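A.B. asks: missing the sequence, but the structure's below:
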C-alpha cells in the first residue's frame, strides 16, 4: 500500500512520491456504481447498507457540539437525504456539496455536484469544515492518497468521517468460494477483493496527518434465504468484484448451485438461512489546529501513576 505524501508540512497540496498499485479497475467501478444508483432510483429503495450508515453518521454528528457550515458528502445520492432526515435542523450544514465516483455526466443527472473518485477529488484549497465519505474508500487504488486529499480540502479543525467495508466482511462467502473453486476449477481466484482491517485504518489516519484519529467497527450478521439475495445486495451497493486480478470466467449454473450448497452446509442457522458477516470501519479525524488537545510530553506528569491509583510502586 503506497501513498501520495505532502512535499512538506507547509506545502498545502500533496505531491505524489510513488504510483499507487493498480489493484482495482477504476472504470469498471464507476460503471457499476452508476448502475447501482440507477437501480436505486428506479426502485425508490436505497442500497441495504445506506440507511445503517446514515444512522451511524447522524449519531456521530449529534455528539459534536458544532454546526458545520460547508460539508462535502461523498457517496450515493440517496445518502444525504436520509442523513438530513435524521438530524435536527440546527445540525444541518449551511451548504452541502455531494460527490460520488461516477461519470460526471451521470453525476449531474442524479443531482450530484462532483463526479470524481475519492483519490481524485479536485484540490483547490481548504473549503470544507466537514467531509463524510460513505462506503466508497474500500475500492480506491490509492487509499492513503484519498485520505490525504480530503485532509487538504478540509479547513483547519475540520472533521473527516469515512465509512468503508473492513477485512472481516463476507468471510463466509470467501471461504466457500475458495473451497468450491478448488474442487471444481482446480484453483482459487480473488472473487472478493481485499479490504483493510482495523489496525491498518488506524495507521492510515496517523500517516496522513489527521489529528485526534479514531477508528471504530460496526460488525453485524445478516441472514439470507438465498445466495442470490446476498449477491443482489452486493450489486445494489455497487461493490461487486472490480479487482484487476479477478477471474473473468462466467460462473455456470451448476457452479452457483454447488456454491450455495457449500454455503448452506457450512454457514446456515437453525432456520435454514445462510449467514453473512459484514464489517464497516468508521475512520474519524480532524484537520490539525492549535486549539485541539495534544498529548503531554513524556516525563511532564506532575504526579506518579502509583500515587494517583493509591497503589504501592515496586521497582523491577
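C.D. replies: Perfect, I can see it now. Everything numeric here is computed off the predicted structure, so don't read it as measured data.

A.B. asks: hey, let's count contacts and neighbours off CA atoms from now on
C.D. replies: OK.

A.B. asks: thought residue 123 was touching residue 148?
C.D. replies: No. Using CA atoms under 8 Å, residue 123 makes no contact with residue 148, being 10.5 Å away.

A.B. asks: so those two - more neighbours on which side?
C.D. replies: residue 148 (24 against 16; other CA atoms under 10 Å).

A.B. asks: what helix or strand does the more buried one sit in?
C.D. replies: helix 143-152 (DSSP states H and E).

A.B. asks: show me what that helix is packed up against.
C.D. replies: strand 14-15, helix 198-207 (3 or more CA pairs under 8 Å, 6 or more residues apart in numbering; DSSP states H and E).

A.B. asks: now the last one against helix 143-152, angle please.
C.D. replies: Translated: helix 198-207. Interaxial angle of helix 198-207 relative to helix 143-152 (axes from the mean of the first three to the mean of the last three CA atoms, to 10 degrees): 40 degrees.

A.B. asks: buried residues, the helix or strand where residue 174 lies. List them.
C.D. replies: Per DSSP H and E: residue 174 is located in helix 171-184. For helix 171-184, burial by neighbour count (16 or more other CA atoms under 10 Å) applies to 172-173, 176-181.

A.B. asks: next one for the comparison:
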C-alpha cells in the first residue's frame, strides 16, 4: 500500500538548515523582531513561553523562561504547559501545517496566545516566474523549484481549523535587492532555504536554463537602484486557545439600537 506523497523532503531540509550561515539569517531575525514587537503590544505578561524555531539558538535568552525547541513533525511541547506559543518561519516547509497549529494549540493553556510567522505566497514570486518561463523555453518541461506558500486568507483559515479563537492574519512585505539571480540563489542556500521539495530534480539544472532565467529576471524585475528585486512576504498569524473569558459575538437580532440612529442618518429600505 503506497503512502501519500509529501511536499517536503525532511532529510534535505535538515541538511539545508545545517549548512545555513549565521550572517545570512535576516529573514529569521525579521520574524523574531516582528514577534517581539507584537508581544510588547499585548496587555498581558507571559510567564511560560514555548518557541518552535528553525534555528533555536537564535531565540534562546530572548524571552524569560522560554522553552525553545527545533521545528519537527511532532512538536516536543507539553499539553497545556504554555501561555504563549511562537512558531517561527517553518510552516512553509511543513507537510502538515494544520497539524502544526493543532499541536501548538494543544500546548497552550486556556486563553493562551499563538503567534506564528510564515512565509506567504508572494515570497520569491519573481524567481518562481522567471525559472518557470526559462525552463519551459529551454527544455520544454517544468519542475518544482520554489516551495508553494499559502496566501494570507488561506493561512488565516488554518487558525480556525486548528480550533483557535479570535483568529487574525496580516502581512509584512519586504523587497530585497540583489546583484543578480546568482547572488539571490547563493543567499537562499546561506539562509537554509534552498530547494527541499520531495519532487525536486535530483540532478543539476542545465546552465542554459539558469542563464535564461537570469536574463529574464533583469528584463522583468530589475531594481530601481540597480540589480534585481526579490519579494519576501511574512504572514503573521495570531489566535487564542478558547476560554470562557474571551469576548463572543452577539446573537443575530439581539441589537438594542438601530445602526441608522447610531450613524445619525436615514434608513433607506432596499427594493425587492
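C.D. replies: The structure has been received and is ready for your questions. What you are looking at is a predicted structure, and each value in this text was computed from that prediction instead of being measured.

A.B. asks: could you dump the buried residues of helix 171-184 of structure 1 into CSV and include distance to residue 291 of structure 1?
C.D. replies: Compiled in CSV, the buried residues of helix 171-184 of structure 1 are given as follows (distance: CA to CA, whole Å):
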residue, distance to residue 291 of structure 1
172, 46
173, 46
176, 51
177, 51
178, 51
179, 54
180, 56
181, 55
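
A.B. asks: could you pull out the strands for structure 1?
C.D. replies: Ranges of strands within structure 1 are 5-6, 14-15, 70-74, 95-100, 114-115, 128-134, 154-165, 211-224, 274-286, based on DSSP state E.

A.B. asks: the second one aligns to what range in structure 2?
C.D. replies: Think strand 14-15 of structure 1. Here strand 14-15 of structure 1 fails to align to any part of structure 2, judged by TM-score structural alignment.

A.B. asks: and that strand, what does it pack against?
C.D. replies: strand 5-6, helix 143-152.

A.B. asks: hmm, 6 Å instead?
C.D. replies: Where contact means 3 or more CA pairs under 6 Å, 6 or more residues apart in numbering; DSSP states H and E, strand 14-15 of structure 1 is packed against strand 5-6.

A.B. asks: between the strands of structure 1, which gets nearest to residue 315 of structure 1?
C.D. replies: Within the strands of structure 1, the stretch nearest residue 315 of structure 1 is strand 211-224; the backing value is 33.4 Å (CA to CA).

A.B. asks: picking that back up, can I get the strands of structure 1 in a markdown table including distance to residue 246 of structure 1 and mean neighbour count?
C.D. replies: Formatted as a markdown table, the strands of structure 1 follow (distance: least, CA to CA, whole Å; neighbours: other CA atoms under 10 Å):
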| stretch | distance to residue 246 of structure 1 | mean neighbour count |
| --- | --- | --- |
| strand 5-6 | 29 | 20 |
| strand 14-15 | 31 | 16 |
| strand 70-74 | 26 | 24 |
| strand 95-100 | 24 | 20 |
| strand 114-115 | 25 | 22 |
| strand 128-134 | 24 | 24 |
| strand 154-165 | 18 | 22 |
| strand 211-224 | 25 | 15 |
| strand 274-286 | 21 | 22 |
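
A.B. asks: now the helix holding residue 174 of structure 1 on structure 2. Mean distance?
C.D. replies: For helix 171-184 of structure 1, the mean deviation from structure 2 after alignment is 0.7 Å (mean CA distance after the TM-score superposition for structure 1).

A.B. asks: on that earlier part again, in structure 2, what residues pair with the helix holding residue 148 of structure 1?
C.D. replies: By TM-score structural alignment, helix 143-152 of structure 1 lines up with residues 97-106 in structure 2.

A.B. asks: again with stretch 255-266 of structure 1
C.D. replies: Against structure 2, stretch 255-266 of structure 1 falls on residues 209-220 (TM-score structural alignment).

A.B. asks: do stretch 228-242 of structure 1 as well
C.D. replies: Counting by TM-score structural alignment, stretch 228-242 of structure 1 corresponds to 182-196 in structure 2.

A.B. asks: show me the contact partners of that stretch.
C.D. replies: 8-9, 12-13, 16-17, 20-21, 24-25 (CA atoms under 6 Å, 6 or more residues apart in numbering).

A.B. asks: now stretch 219-233 of structure 2
C.D. replies: Here stretch 219-233 of structure 2 has contacts from 119-120, 122-124, 172-180, using CA under 6 Å, 6+ apart.

A.B. asks: any chance of the residues you listed in CSV, plus distance to residue 219 of structure 2?
C.D. replies: CSV is the format used below for the contacts of stretch 219-233 of structure 2 (distance: CA to CA, whole Å):
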residue, distance to residue 219 of structure 2
119, 26
120, 24
122, 19
123, 19
124, 16
172, 26
173, 22
174, 21
175, 17
176, 17
177, 15
178, 14
179, 14
180, 12
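
A.B. asks: which residue in structure 1 aligns with residue 238 of structure 2?
C.D. replies: Checking TM-score structural alignment: residue 238 of structure 2 goes with residue 284.

A.B. asks: OK, contacts around its match?
C.D. replies: By CA under 6 Å, 6+ apart, the residues touching residue 284 of structure 1 are 160-161, 213-214.

A.B. asks: let's see it at 8 Å
C.D. replies: The contact partners of residue 284 of structure 1, by CA atoms under 8 Å, 6 or more residues apart in numbering, come to 159-162, 213-215.
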